[in-house]
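okay, predicted coordinates and the sequence, questions at the end:
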Amino acid sequence: MKNASPYRLRDLVGVMKRLRAPDGCPWDREQTPQSLQPYLLEETHEVLEAIDRGHPDEICEELGDLLLQVVFITEIFSEQGEFSIDDVTHAITSKMIRRHPHVFEGISYESADDLKAQWEAIKREEKSTGTKSIRRGPAEVPPSLPGLMRAQKLISKKRVEADSELAQSLRKLILQEPASQQPRSQRIAAALCSLVDLAHQEGIDSEQVLRQYLNQSQQYVKTPEGKGG
């Protein structure tokens, strides 16, 4: 998707400032970060769907819709004197440079494990110096994530434990004694769909009960963090 005279990020920021001006768009003027949350989530899912379909022009368009939400929310905070789009880009650029000294400072490494350890050490330093001062809570996984994604992150961080006996039974049933020659990933996907179907038959909302289970679980342990935000 090429344009002879392309608009740039500053042009989008200018458009949003105009829309939020006193003589701008009434709908845009009345929005808040809270009211924009559903749109932010919706646009994120539309980007994911476009990536799955694999059409570059569609992905480009959907990324633009998502970027609009970032600029929109940033402009609201800019009006309040909190931060601007330059602060947002400065923060993420600084973070990426700081967390990749092997690229920007020429620090050597020997393996992927070295890189991971380096990333985790930098994150710990950020916490101790207050570089990243706002935390999400004991699990450091956004509770607004879809239940399955949140469960995967919590389990990978060892912040919540699955039922080991049930997990072993499912492993034996789904993976070790397959009823077909499907790849493991497809068998697991089919098993997840079957669990959702079972919940539906029992009048249970799968997403809701998974969220409740994760919220109620107190089986958190402290472990080194992986590469994240």
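Structure's in. What do you need?

only C-alpha atoms for contact and neighbour calcs from this point on.
Fine.

nearest residue to I155 other than its sequence neighbours?
The shortest distance from I155 to any non-neighbouring residue, by CA to CA, 6 or more residues apart in numbering, is to E161 (6.4 Å).

now do the same for the one you found: helix, strand or coil?
Secondary structure for E161, judged by DSSP: H, G, I helix; E, B strand; the rest coil, is coil.

and for the one 10 residues further on?
Remark: R171 carries the secondary structure label helix [criterion: three-state DSSP].

what about it, how many residues nearby?
14 (other CA atoms under 10 Å).

let me see the ranges of the helices in this structure.
Secondary structure of the chain (DSSP state H): helices at 9-20, 26-30, 33-53, 56-79, 85-98, 101-104, 112-129, 147-156, 164-171, 184-201, 206-216.

list the buried residues for the longest one?
Counting neighbours by 16 or more other CA atoms under 10 Å, one finds that the buried residues in helix 56-79 are 58-59, 62-63, 65-77.

show me what that helix is packed against.
The contact analysis (3 or more CA pairs under 8 Å, 6 or more residues apart in numbering; DSSP states H and E) places helix 56-79 against helix 9-20, helix 33-53, helix 85-98.

what's the most buried one of the ones you listed?
helix 9-20 (a mean of 16; mean count of other CA atoms under 10 Å).

what's in contact with it?
For helix 9-20, contacts defined as CA atoms under 8 Å, 6 or more residues apart in numbering pick out G24, C25, D28, R29, L68, V71, F72, E75, I85.

possible to save the residues you listed as TSV with distance to V196?
Shown next, in TSV, are the contacts of helix 9-20 (distance: CA to CA, whole Å):
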residue	distance to V196
G24	46
C25	43
D28	39
R29	41
L68	34
V71	37
F72	36
E75	41
I85	42
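
let's bring in a second model and compare:
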Amino acid sequence: MTPTPTPPSIDALLDIMARLRDRERGCPWDVEQTFETIAPYTIEEAYEVADAIDRRDHADLRDELGDLLLQVVFHARMAEEAGHFAFGDVVASICDKMVRRHPHVFADARVESAAAQTANWEALKADERAAKGEADASALAGVSRGLPEWQRALKLQKKAARVGFDWPDVGPVFDKLHEEIDEVRAEFAAGADPARLTDEIGDVLFVCVNLARHAQVDVSQALRHANAKFERRFRRMEALAAEAGSGLAQQSLAEQDALWDRAKAEESR
């Protein structure tokens, strides 16, 4: 019987990263990177993890989680080189945080529901901010400005809702959405001032996030589905135009609309 090979440990990945960052014998690209240049890749890898989950592609999810882990190792390696902290400190920090924020698991506290745990989690985070000397006592404190804006909107709305500032059901959200769309229409009618349109369209998007929250729909997932649907149908339009012996750009808008309707009809079948 052939023994099952032992999978590499995290130490192997840390060693690979150290060799890649070696100033004399490492990879030139890896050596010249900084926290700022790597940050966009970190965000991209997190979204690719979400995409693999959305597609239920577990083999791809395995690979994408590896890519995301590499980002953590990359940042930790750069921090170690600068004398800030090492990978082990990152692990120790998150272990300490998870134990501290789950006293109902690791200590004698009790929580009755997931909702109660969420409230307790926020209270513990507020205590941690206070212990660090952060003076912001607002119910909105702790929402990172580094998040995508739609995600910041969602977190701000959830925090406001925890202190009762929320609509009781989805009806008023629809009313607010119609109100904001009417205000955008009015701005166009008044001459479409860019600053005013930015403000009013921002209000529409904020309410759309609120609508998704009340519907318990994941905003990012909904938009990914919409993007995928648009891309799928548009590519089918291109294929249909090619079958007819012309490019999509040579079609009139009415002809393109007809192709779009045909692509939609094919999906419904």
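Sure thing, it's come through. All figures in this text were calculated on a predicted structure; none of them were measured in a lab.

would you mind measuring from the residue nearest to I155 of the first structure to V47 of the first structure?
Note on E161 of the first structure: its distance to V47 of the first structure, by CA to CA, to the nearest Å, is 31 Å.

circling back to that earlier point, which one of the helices and strands packed on helix 56-79 of the first structure lies nearest to Q216 of the first structure?
The closest of those to Q216 of the first structure is helix 33-53. By CA to CA, the value is 24.5 Å.

what's that closest one in contact with?
Defining contact as CA under 8 Å, 6+ apart, one finds that helix 33-53 of the first structure is touched by E58, I59, E62, L63, D65, L66, Q69, V70, I73, I76.

from Q71 of the second structure, how far off is the aligned partner of W119 of the first structure in the second structure?
In the second structure, W119 of the first structure lines up with W121, judged by TM-score structural alignment. Separation of W121 of the second structure from Q71 of the second structure (CA to CA): 27 Å.

for L223 of the second structure, same thing?
25 Å.

can you check E149 of the second structure too?
Using CA to CA, E149 of the second structure is found at 22 Å from Q71 of the second structure.

also P40 of the second structure?
Applying CA to CA, the value for P40 of the second structure to Q71 of the second structure is 10 Å.

D199 of the second structure too?
Distance of D199 of the second structure to Q71 of the second structure, given as CA to CA: 36 Å.

what of N227 of the second structure?
Where Q71 of the second structure is concerned, N227 of the second structure sits at a distance of 26 Å (CA to CA).

so what corresponds to P33 of the first structure in the second structure?
Under the alignment by TM-score structural alignment, P33 of the first structure pairs with F35 in the second structure.

what stretch of the first structure does stretch 229-238 of the second structure fall on?
Aligned using TM-score structural alignment, stretch 229-238 of the second structure spans no residues in the first structure.

any idea how far T89 of the first structure is from the residue most central in space within the first structure?
By CA atoms, centre = their mean, the first structure has its centre lying nearest to L145, at 7.5 Å. The gap separating L145 of the first structure from T89 of the first structure is 24 Å, by CA to CA.

same question, L40 of the first structure
L40 of the first structure sits at a distance of 18 Å from T89 of the first structure (criterion: CA to CA).

so who does the alignment partner in the second structure of Q69 of the first structure touch?
Q69 of the first structure maps onto Q71 in the second structure, with residues paired by TM-score structural alignment. Contact analysis of Q71 of the second structure by CA under 8 Å, 6+ apart lists I38, Y41, T42.

mind putting these into TSV with distance to P172 of the second structure?
Below are the contacts of Q71 of the second structure laid out as TSV (distance: CA to CA, whole Å):
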residue	distance to P172 of the second structure
I38	43
Y41	39
T42	38
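
which single one of those is nearest to F174 of the second structure?
For the contacts of Q71 of the second structure, the nearest to F174 of the second structure is T42 (35.9 Å; CA to CA).

related to what we said a few turns ago, wait, the residue nearest to I155 of the first structure touches K153, no?
No - the criterion here is CA atoms under 8 Å, and E161 of the first structure misses it with K153 at 11.5 Å.

out of the helices and strands packed on helix 56-79 of the first structure, which is closest to I204 of the first structure?
Of those, nearest to I204 of the first structure by CA to CA is helix 33-53, at 24.0 Å.

please compute how far the closest one lies from its chain's middle.
Relative to the centre of its chain, helix 33-53 of the first structure is centred 11 Å away, using CA atoms, centre = their mean, to the nearest Å.

any idea of the angle it forms with helix 56-79?
Relative orientation of helix 33-53 of the first structure versus helix 56-79 (axes from the mean of the first three to the mean of the last three CA atoms, to 10 degrees): 160 degrees.
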